[in-house]
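Undergrad: missing the sequence, but the structure's below:
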């Protein structure tokens, strides 16, 4: 009897221990970030980034492990499951290190600074980004995903170096920090009047790096790179380079046709692991979809291609159905992996089994199979297919001897059947984080969609988002939060301010409600105060860099999103025209002067800067429209691709800078102006377009 009691007690204690291990929570359990919460049950003693944690590392003279990622990152999930959930790895981490987890989307400053360090140390970057640093945050080692055994080996070696060769470690850290110091600015060695020629030459150099067969950048993986595509769209117009415009059309068509596009529910995945836009990493990011919405809208203006218009609607429907919160704000991302029980499967929600499609579509299977390559071309792995188009509709109308309308009906019906079937699957996790800058990009995309199509659903959604931002993220003192979930509300980011200013300006260009220009101007004044740097024309990345190991964080390169400084440079240009405040454009010119050498010599890294430089250095027109029909006339002009104009319009008399003394009762007049010096007004859109598109001799 006694033995039975002892046995029962042992079993009870064992079960209790297992439950304790499973339910053990670290310091991340109280965080709002989904990514941080996903690591809250790790046996690692993770802590969020803050002053107290850095002070603890200093007091205990322990190395820091700074692990940075985001919730929809596939390899972040893999490392969390394989390595950070492992007791052996956790034991070493907890004994010898202070462990910090960072959500890169909430703290882009930390991410940017350590990514620069990682690239300097290894030549490349990625996520999860794992940095080992001195107690003051200075990095000494960096890497991305590592399996458990490799990770443990790294930790053991680095800790031994820190213990036994402390001076060598300090010396390496010092040299690394020197390498991270901002480069000495080399003043441009050409005249301002020569910059346009330099841009044209740099465009041709950049063009040689493009994939002329598949579109996009020539590489083994394909990212959307909207800033790059947008530049070639604009420079193709400015320089009358057909090859640039052909490249844009090719790229956007192949993205629309490729597996990077979710043909069932809409929305684009982040990138493909091949060079033909087929097999994606399956996460969907708001910033990609917002920018692609804008890009397809501009491309549709220029070409009127139906495939581009379809993508505008598909992205909108994806945002509306999958990422919109009840308050109107837009969630940040959808994960690449689906969690089915304890198993995490990448892409499971998106891929298809051929027999399953055959069973669902029955008599329409043959057409659908051919249309979306449910064959060797569309095969991914394990008999799973990623839908991918190759041929235009005309090919199928001829092959199957059906009309265009019937083809569209059959494909649409088949997609609806598959969409309904997919609803029975376990969905990937949506990160419901609300990020100001990404929502601002969405406003811009929706506003551009309205301007290209005239469909009011786009501008109504854009206005809903801006109202929600003003209610929840922006206060009366123009303090703008990064997100609704960020723990440290005392730090602000240039990206949020510059993108929101751009959104306000874009909304004015769609609605001609001048309060948006007033708000943009007020927010610009606040931005210049918050982020002004003492020894640079550029604005600082963040308002407070005191906890970073370097307080000189400027980010000027354009990546998957345009740099905040390049966006701000464009804002200053447009606002100077709308308000007459030439100091704004002079500030922007100073930024361009400071960046111009780097921009010309490394153009692929500065595509949005190149785009903005065209505005400052080529023909640019202010189109001012007054009269009762001014908005209708403006809409006709905005539906055309004219990247070198801005429009101001009013139905009544106005004392605003561009509109003042333009109104004549009973007339509808269009003024085409340069720096508010206008040609004789016309009352016909066609005549106005002739003034815009015909350069003075």
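TA: Structure received. Note that the structure is a prediction, hence the values are computed from the model and not measured.
Undergrad: contacts, neighbours, all on C-alpha from now
TA: OK.
Undergrad: How many residues are close by residue 615?
TA: Using other CA atoms under 10 Å, residue 615 is surrounded by 18 other residues.
Undergrad: Give me the buried positions along the helix or strand where residue 458 lies.
TA: Per DSSP states H and E, residue 458 falls inside helix 456-472. When burial is assessed from 16 or more other CA atoms under 10 Å, helix 456-472 yields the following buried residues: 458, 459, 461, 462, 463, 465, 466, 467, 468, 469.
Undergrad: another one to put next to it:
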């Protein structure tokens, strides 16, 4: 079957003007790139302490106890077989298969029970290479279709659209086979107890499994029923580790995590582990934060090696920009060619932070190149951003990124070439030569297709990346577009027609809180508060945080505190609740969720995002006065000029640098880097009922010039006490850090 790669839309979108900074991408489309042919699966990074990855698509027959997935994850949409009308590009790709595909919905699952038929479940996503291969080799085969239609209820699920279903069955496959990836293939009894779990299955292997199980269900159903209980203890909620009785020992867990990451670091080729290499942005961000607090030369060397390996190895596309999802080899030379929006966001934030911390301009250039790539390749007409670029092109995995071997002869600094077949090479790394990049890019006409799924959680990550790269105007525009298109009456859609999950709400809430911190524009705070109310009231039930708003009857199969390809949803929830300084409901909820996060001993590295939230790392902005004010540090003109910005809500003030009563606490600014010369502005007199002497205070917006001969970066300690006409808050010690580009 030939695949014609055109632009794929989730469904028509309301036209919204493009955000500032978005560029035309007429040369672009995208592809989900596969693993090497010996690894018939698009990989999922496993928890770092276990790091189990399974090669090939072999299957394993086993079972569960009577654990079932939620029924109400997607609303009924009429006839379940109408994949052609789905908002999911992945489901529409299978609309012409000779299979009576259904979607995951209650009526379909009930019909399996009524008809006493086995369930065949296939999960994938639109940019996944091996999903393409299985669609072509197995699901387009008439014999496969005939067997499935005769003996099975066949269900298709898009992991981007229904991550709750995907995560549950990913855990099933991982438990039975040792690791997982996509496509996911599961065969279940009518009551949804699995008896087969696999990834990619070729036509013959699939037909053998289908025929055997169908015959066994007709002739000896008791055997399958018995088999379905074999691994119940591994999957039942009761078998999961109990939360610790005491609150986590955060310093100890942080130390464990760093030690585990150092042990896993590949000092020869870069990356972590000895097999496939992922960007591992959350781990590297954690190590960067640790370095901020303890800048040891050893940790700096580790970070530099890892970042350079990512930037100059097979994860980076030197011609069109952006980063690939992972490489299939330890040497980091064989990309898995799909480009995911969340990887672009996390990698851009990582390299911006590294540029400011380590003083490497090339890291900022790399982050800026990622922003240019996303604006040019993934920007959608309605102002949101698409989920991915497909790995395949013209039916060839990574075909868009193969070049004649002659192009590998004269390469610019930072770019290398590896063999990609007879007379062809892949180009890896990062080029600082725009003429070379432009010459090659102009030789391509139709780019890989773009998968236009505007996943809200991933767009929220991209909004955070825009803020990190100082693209504040574009972040504002995206924030408004997301509120207009993805939120209605406080309810978030993950993508058109699909209710949002925990990460969609929590990531977007954090993005709005940080927009408010950056701009002080009230709408961002109001929007974040609306989302947080939904999170508090509808995602926390009986003291447990749930991934889905509906009563899913199962706890989330993997810890919500653990990182996967993306930061843990619980880390965003904890951050968003932490911004409610004066609401005891959120404070209590945050305390409970941190105390019961169940960060497992020996696997601390898998919880890097949760641990980062407990590190007191200085930033360039911070809330003060219990959220009634904000303080920021920024570079000014000249090598030794800086600005300290204080912004207080009406009715609030802080004591100026000089006070009129000895018992009052003045504002001070110090730095361990050397003496500072702040140009303190004059205060204003404030008469109070408790003092005959007027107070000397600052209120409103205060802009404080500071001279400091410290070089490129400045870290300061601000001591301040905020008051209103009724109460004085406890004195605050705020640490801020800013760097020049």
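TA: The structure has been received and is ready for your questions. None of the values given here were measured: they were computed from a predicted structure.
Undergrad: ok, back up a step: including distance to residue 47 of structure 1, could the buried residues of helix 456-472 of structure 1 go into TSV?
TA: Output for those, formatted as TSV (distance: CA to CA, whole Å):
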residue	distance to residue 47 of structure 1
458	41
459	42
461	38
462	37
463	38
465	33
466	34
467	35
468	31
469	29
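Undergrad: whereabouts in structure 2 does stretch 428-439 of structure 1 align?
TA: The alignment of stretch 428-439 of structure 1 onto structure 2 (TM-score structural alignment) covers residues 448-459.
Undergrad: my bad, should have said stretch 48-63 of structure 1
TA: Mapped onto structure 2 using TM-score structural alignment, stretch 48-63 of structure 1 spans residues 103-118.
Undergrad: Distance from the matching stretch to the middle of the chain?
TA: On the basis of CA atoms, centre = their mean, to the nearest Å, stretch 103-118 of structure 2 sits 33 Å off its chain's mean C-alpha point.
Undergrad: Can you list the residue ranges for helices in the stretch 451-600 of structure 1?
TA: All helices of the stretch 451-600 of structure 1, identified by DSSP state H, counting those that start in this stretch, fall at 456-472, 494-511, 515-531, 564-579, 582-601.
Undergrad: Residue 83 of structure 2 against residue 101, yeah?
TA: Yes: at 7.5 Å, residue 83 of structure 2 and residue 101 qualify as touching, with contact defined as CA atoms under 8 Å.
Undergrad: Now for those two: what residues contact both?
TA: With contacts taken as CA atoms under 8 Å, 6 or more residues apart in numbering, residue 83 of structure 2 and residue 101 have residue 95 as neighbours in common.
Undergrad: Between these two, which is the more surrounded one?
TA: A direct count of neighbours by other CA under 10 Å for residue 83 of structure 2 and residue 101 places residue 101 higher, at 26 against 22.
Undergrad: pretty sure the more buried one is touching residue 81, no?
TA: Yes: if you go by CA under 8 Å, residue 101 of structure 2 and residue 81 touch, sitting 5.4 Å apart.
Undergrad: For the helix holding residue 458 of structure 1, give me every contacting residue.
TA: Outside helix 456-472 of structure 1, the residues that touch it by CA under 8 Å, 6+ apart are 316, 327-330, 436, 439-440, 442-444, 446-447, 449-450, 484, 507, 510.
Undergrad: Can you tell me which of those residues are classed as buried?
TA: Taking 16+ other CA under 10 Å as the criterion, what is buried in these is 316, 328-330, 436, 439-440, 442-444, 446-447, 449-450, 484, 507, 510.
Undergrad: Let's see which of the residues you listed end up in strands.
TA: Using DSSP state E, no member of these sits in strands.
Undergrad: Mind checking which of the residues you listed are in helices?
TA: 316, 436, 439-440, 442-444, 446-447, 449-450, 507, 510 (DSSP state H).
Undergrad: Now do the helix or strand hosting residue 451 of structure 2: which elements does it pack against?
TA: Using DSSP H and E, residue 451 of structure 2 falls within strand 450-452. Applying 3 or more CA pairs under 8 Å, 6 or more residues apart in numbering; DSSP states H and E, one finds that strand 450-452 of structure 2 contacts strand 8-9, strand 388-389.
Undergrad: which residues in structure 1 does the last one match up with?
TA: It refers to strand 388-389 of structure 2. Going by TM-score structural alignment: strand 388-389 of structure 2 matches residues 333-334.
Undergrad: roughly how far is the matching stretch from the heart of the chain?
TA: Stretch 333-334 of structure 1 sits 12 Å away from the centroid of its parent chain (CA atoms, centre = their mean).
Undergrad: do stretch 111-131 of structure 1 as well
TA: Put simply, stretch 111-131 of structure 1 sits 19 Å off its chain's centre (CA atoms, centre = their mean).
Undergrad: Repeat that for stretch 464-476 of structure 2.
TA: 16 Å.
Undergrad: Then stretch 489-509 of structure 2?
TA: Offset of stretch 489-509 of structure 2 from its chain centre (CA atoms, centre = their mean): 14 Å.
Undergrad: Next: stretch 333-351 of structure 1.
TA: Relative to its chain's centre, stretch 333-351 of structure 1 lies at 22 Å (CA atoms, centre = their mean).
Undergrad: what do you get for stretch 453-471 of structure 2?
TA: Its chain's C-alpha centre and that of stretch 453-471 of structure 2 lie 10 Å apart, by CA atoms, centre = their mean.
Undergrad: ditto for stretch 622-632 of structure 2
TA: A distance of 27 Å separates the centroid of the chain from that of stretch 622-632 of structure 2, by CA atoms, centre = their mean.
Undergrad: Identify the residues contacting that stretch?
TA: 517, 579-582, 620-621, 644-649, 652, 721-722, 729, 732, 734, 736.
Undergrad: which ones among the residues you listed are found in strands?
TA: 621, 644, 645, 646, 647, 648, 722, 732, 734, 736.
Undergrad: What's the match for residue 235 of structure 2 in structure 1?
TA: Matched by TM-score structural alignment, residue 235 of structure 2 corresponds to residue 180 in structure 1.
Undergrad: now residue 565 of structure 2
TA: Residue 565 of structure 2 maps onto residue 560 in structure 1, by TM-score structural alignment.
Undergrad: Test my guess that that match contacts residue 222.
TA: No: under the criterion of CA under 8 Å, residue 560 of structure 1 is not in contact with residue 222, lying 11.5 Å apart.
Undergrad: who has more neighbours, these two?
TA: Between residue 560 of structure 1 and residue 222, residue 222 has the larger neighbour count (other CA under 10 Å), namely 24 against 16.
Undergrad: From residue 328 of structure 2, how far off is residue 318 of structure 2?
TA: Separation of residue 318 of structure 2 from residue 328 of structure 2 (CA to CA, to the nearest Å): 18 Å.
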